[in-house]
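Engineer: My questions concern the predicted model and sequence given below.
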Amino acid sequence: MNNFVFQNPTKLIFGKGMIAQLSTEIPTTKKILVTFGGGSVKKNGVYEQVKEALANHDVTEFWGIEPNPAVETLREAIDLGKRLKADFVLAVGGGSVIDGSKLIAAGIAYDGDAWDLVKNNALAKHTVDLGAVLTLPATGSEMNSGAVISNLEKQEKLVFGSPTSFPKFSILDPQVTYSLPKFQLGCGIVDTFVHIMEQYMTFPSNSMVMDRWAEGLLQTLVTLAPRIMEDQTNYDVMSNFMLTATMALNGFIAMGTPQDWATHMIGHELTAFKGITHGVSLAIVYPSMLQVMINDKMDKLVQYAERVWGITDGTPEEKAKAAIKKTEQFFRSVNIPTKLSEVDVYEDTVKDIVFRFKERNIKLGEKQNIDYTVIERILLKSL
């Protein structure tokens, strides 16, 4: 097991009716900038609950944070926050709203341009306080310090994060998921699954506790997925899904373990170039990545095959291949495409992405052995 330091300062407030806790979690002395996405919170009752809870607070609303939040939009929110002298940002929405709000909170406290913070995370030394009300389980952003920010002008999608970017608290009421579109739920399931795999599917590191926790979360998702797609108004099902998505990326399963994240980095480029939904990009890239990197990941693939999918027959290679097939079938079972051609992406885009990685001269994966030539093989296999 590798050395590690684990600290997660986010307070998790979970359950029915918990949005009302906002009234006591945020001091009435704060000037609050409340950030929203496209308006779904007005249809599912969340907006009214937030408004009621903050009736005695100084509140200004900012609307319009898009999926894959764009720095162009976030700059507007930062400017508003600075004019108001806001000292608390409350994100109400899914992962994109929370991601974007992390940059907003940092940007309000920063004198320069927000994209500087994304390009150089070390500049984000201070932020105003941040809280979250989660409406879509997927990214885990509600309980970590990371975010992914897009730049539409530059066609870039980059990771932003700072130790100061953890939400002070996050409120999770599973009832708010009842009206989510099935496509968003499917993407959320895939996103959560791949988050776990990025931290688990590497090489054995004697992190027995982490392995079992990760495998437990994966098995939970496999069990929940068909029930979610059948009836998303089952409180017990949705509460377990919501908590699984949070635990998948709050550092809980990453203690002392090597991590991969190649699929996410490649997927970000698909989004940057073609606007592909994040969960879809992961479902397309991940099975192909496993096929290309099968020899490097053989030991963990066999363990995954046996413990998560119950595959016990065959040679190690046969078990590994069967597990990869099961993974792709699982993504398809929640109606998410697993091939680039299904989302109208072809070889010209592959060439653009490969060239970008070649230009950046970076290597991905837990062994830092996935260069632009390997990325090309992965994407061509994804066609």
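Structural biologist: Here it is on my side, so go on.

Engineer: C-alpha only now, for contacts and for neighbours.
Structural biologist: Will do.

Engineer: Just to be sure, residue 91 is in a helix?
Structural biologist: No. Per DSSP: H, G, I helix; E, B strand; the rest coil, residue 91 lies outside any helix segment and is strand.

Engineer: in the stretch 251-383 of the chain, which spans are helices?
Structural biologist: 262-274, 278-292, 298-308, 316-333, 347-360, 372-382 (DSSP state H, counting those that start in this stretch).

Engineer: winner for burial among these?
Structural biologist: The highest mean neighbour count among these, using mean count of other CA atoms under 10 Å, belongs to helix 278-292: a mean of 24.

Engineer: now that helix and helix 298-308, what's the angle there?
Structural biologist: Helix 278-292 and helix 298-308 are oriented at 120 degrees to each other (axes from the mean of the first three to the mean of the last three CA atoms, to 10 degrees).

Engineer: Give me the helices and strands touching helix 278-292, please.
Structural biologist: Packed against helix 278-292 by the contact rule (3 or more CA pairs under 8 Å, 6 or more residues apart in numbering; DSSP states H and E) you find helix 182-200, helix 262-274, helix 316-333, helix 372-382.

Engineer: put this beside the first:
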Amino acid sequence: MQNFVFQNGTKIIFGKDTEQFTGQEAAAYGKKILLHYGGGSIKASGLYDAIVQSLREQNAEVFELGGVQPNPRVSLVREGVAICKEQGIDLILAVGGGSVIDSAKAIAAGAKYEGDVWDFFTGKAEVSGSVPIGVVLTIPAAGSETSNGTVITNEDGWYKRAMGHQSLRPQFAILNPVLTYTLPPYQTACGITDMMAHILERYFTNEKHVELTDRLCEAALRTIINNAHTVLAEPANYDARAEIMWAGTIAHNDLLSTGRIGDWGSHDIEHEISGIYDIAHGAGLAIIFPAWMKYVYKHDVNRFAQFANRVWDVEIDLNDLEKTALKGIEKLEQFFSSIGMPVRLAEANIGAEHFEEMAKKGTERGPLGNFVKLQEADLVQIFHLAK
């Protein structure tokens, strides 16, 4: 087990009607609030009005920036940075899912920097501080509500890149499972896939003697799997929604990372796909993760066999661990299909025309992944396995 420091300062307010505490929580950081959100869904649902009322009850001055898209764009981030600097914003309140929260984080960092915010994503600059962030979560998926990372897409070249800093962890996150009842099934399934991928990135490690976090990863995966079909069949099942929502947070708050070095190659590979094709991140992960597994499983057949056994109840064949490992990958692929996710690029209408381009862009700053280091040629092979 690796040495580690675990510090996650995000205050979680979980449960029914918790959005009513938004103004009270925000007031601790100042009066000038930038309300950041996506499309019109929060207005149609009444959530927008409830939050604005809660803020104004605390005498907050509310500024707004809507229009966040999936795979959030740096152009809107730059608009937010300008607002923060011009108005002296005290807190950015992100109301939405991972895209909104990631956009808010990038704005928060850019507001404390004299250069262009994209510098953080290219390695030209490092974050040294940020405007405080609060969250009202409406889509359980990305885990960005308690993570220190953000992923942004630059329309100039369609680069999708990540960066992180401890100051980017939200100060508070309000999680009400009821707010997720109206999510479309496809969006729910994308979220389920995304949170599972966050766990899998941590699970496939070269670190030995990490039994506790192995077991925590396996338990979180099984909880998601056990509740996935229920939330799709019964969108207003509070108990199943609550399990999924909390699992999504646990999947990415770094507890499951303690003592181990995760891989993250599949996420980086998927960023190249959604950067060009604008596919939903979860859908891209459902395609790439099984392909990555098929490419690397021989590196540690024992770990893949353990995954098959403990997560999918595949009986271990001591005479043929490779068979057990492959069965686990097959089970994962079947599960993704069963919740409506694509598991092949062709199912998402993606051809082979950009394989070499994506592989080159993906490895511009060096090989990807930690479990197995992947070079440009490896990415091309993984794309072919995902066809």
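Structural biologist: Thanks, I have the structure now. As the structure is a prediction and not an experimental result, all values here were calculated from the model.

Engineer: TM-score for these two?
Structural biologist: Here the TM-score for the pair of chains, by TM-score structural alignment, normalised by the length of structure 1, is 0.97; 382 aligned residues with a CA RMSD of 1.4 Å.

Engineer: could you dump the helices and strands packed on helix 278-292 of structure 1 to CSV with distance to residue 3 of structure 1?
Structural biologist: Formatted as CSV, those follow (distance: least, CA to CA, whole Å):
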stretch, distance to residue 3 of structure 1
helix 182-200, 15
helix 262-274, 22
helix 316-333, 29
helix 372-382, 30
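
Engineer: Nearest to residue 77 of structure 1, out of the ones you listed?
Structural biologist: helix 262-274 (21.6 Å; CA to CA).

Engineer: and the closest one with helix 182-200, angle?
Structural biologist: Using the same axes, to 10 degrees: helix 262-274 of structure 1 against helix 182-200 is 140 degrees.

Engineer: Tell me the spacing between the residue nearest the centre of structure 1 and residue 196 of structure 1.
Structural biologist: The residue lying closest to the centre of structure 1 (CA atoms, centre = their mean) is residue 139, at 2.5 Å. Per CA to CA, to the nearest Å, residue 139 of structure 1 is found 11 Å from residue 196 of structure 1.

Engineer: With residue 96 of structure 1 instead?
Structural biologist: For residue 96 of structure 1, the distance to residue 196 of structure 1 - CA to CA - is 19 Å.

Engineer: Nearest to residue 294 of structure 1, out of the helices and strands packed on helix 278-292 of structure 1?
Structural biologist: Closest of those to residue 294 of structure 1 is helix 316-333, at 7.4 Å (criterion: CA to CA).

Engineer: Structure 2: matching residues for that closest one?
Structural biologist: Aligned by TM-score structural alignment, helix 316-333 of structure 1 falls on residues 321-338 of structure 2.

Engineer: mean per-residue distance, that stretch to structure 1?
Structural biologist: When structure 1 is superposed, stretch 321-338 of structure 2 averages 0.5 Å from its matched positions, counting by mean CA distance after the TM-score superposition for structure 1.

Engineer: which one in structure 1 is aligned with residue 219 of structure 2?
Structural biologist: By TM-score structural alignment, residue 219 of structure 2 lines up with residue 216.

Engineer: count of neighbours near its match?
Structural biologist: Residue 216 of structure 1 has 15 neighbours, counted by other CA atoms under 10 Å.

Engineer: try residue 205 of structure 1
Structural biologist: Look at residue 205 of structure 1: counted by other CA under 10 Å, it has 14 neighbours.

Engineer: any idea what it aligns with in structure 2?
Structural biologist: Counting by TM-score structural alignment, residue 205 of structure 1 corresponds to residue 208 in structure 2.

Engineer: any idea of the angle the longest helix along structure 2 forms with helix 185-203?
Structural biologist: Longest helix in structure 2 by number of residues (criterion: DSSP state H): helix 211-233. Here the directions of helix 211-233 of structure 2 and helix 185-203 differ by 170 degrees (the same axes, to 10 degrees).

Engineer: Check the mean deviation of helix 211-233 of structure 2 from structure 1.
Structural biologist: Mean deviation for helix 211-233 of structure 2: 0.6 Å (mean CA distance after the TM-score superposition for structure 1).

Engineer: hang on, the earlier thing: for the residue nearest to the centre of structure 1, what is the corresponding residue in structure 2?
Structural biologist: Alignment note: residue 139 of structure 1 maps to residue 142 in structure 2; criterion TM-score structural alignment.

Engineer: measure its match to residue 98 of structure 2 for me?
Structural biologist: Remark: distance between residue 142 of structure 2 and residue 98 of structure 2 (CA to CA) = 5 Å.

Engineer: got it, and residue 387 of structure 2?
Structural biologist: 27 Å.

Engineer: can you check residue 212 of structure 2 too?
Structural biologist: Taking CA to CA, one finds residue 212 of structure 2 at 28 Å from residue 98 of structure 2.

Engineer: and if you look at residue 331 of structure 2?
Structural biologist: Taken as CA to CA, the span from residue 331 of structure 2 to residue 98 of structure 2 is 27 Å.

Engineer: Could you do residue 294 of structure 2 as well?
Structural biologist: Going from residue 294 of structure 2 to residue 98 of structure 2 by CA to CA gives 28 Å.

Engineer: Could you list the residues in contact with stretch 341-353 of structure 2?
Structural biologist: Here stretch 341-353 of structure 2 makes contact (CA atoms under 8 Å, 6 or more residues apart in numbering) with 186, 189-190, 277, 279, 283-284, 286-288, 290, 333, 336-337, 383-384, 386-387.

Engineer: Right, I'll call it a day here.
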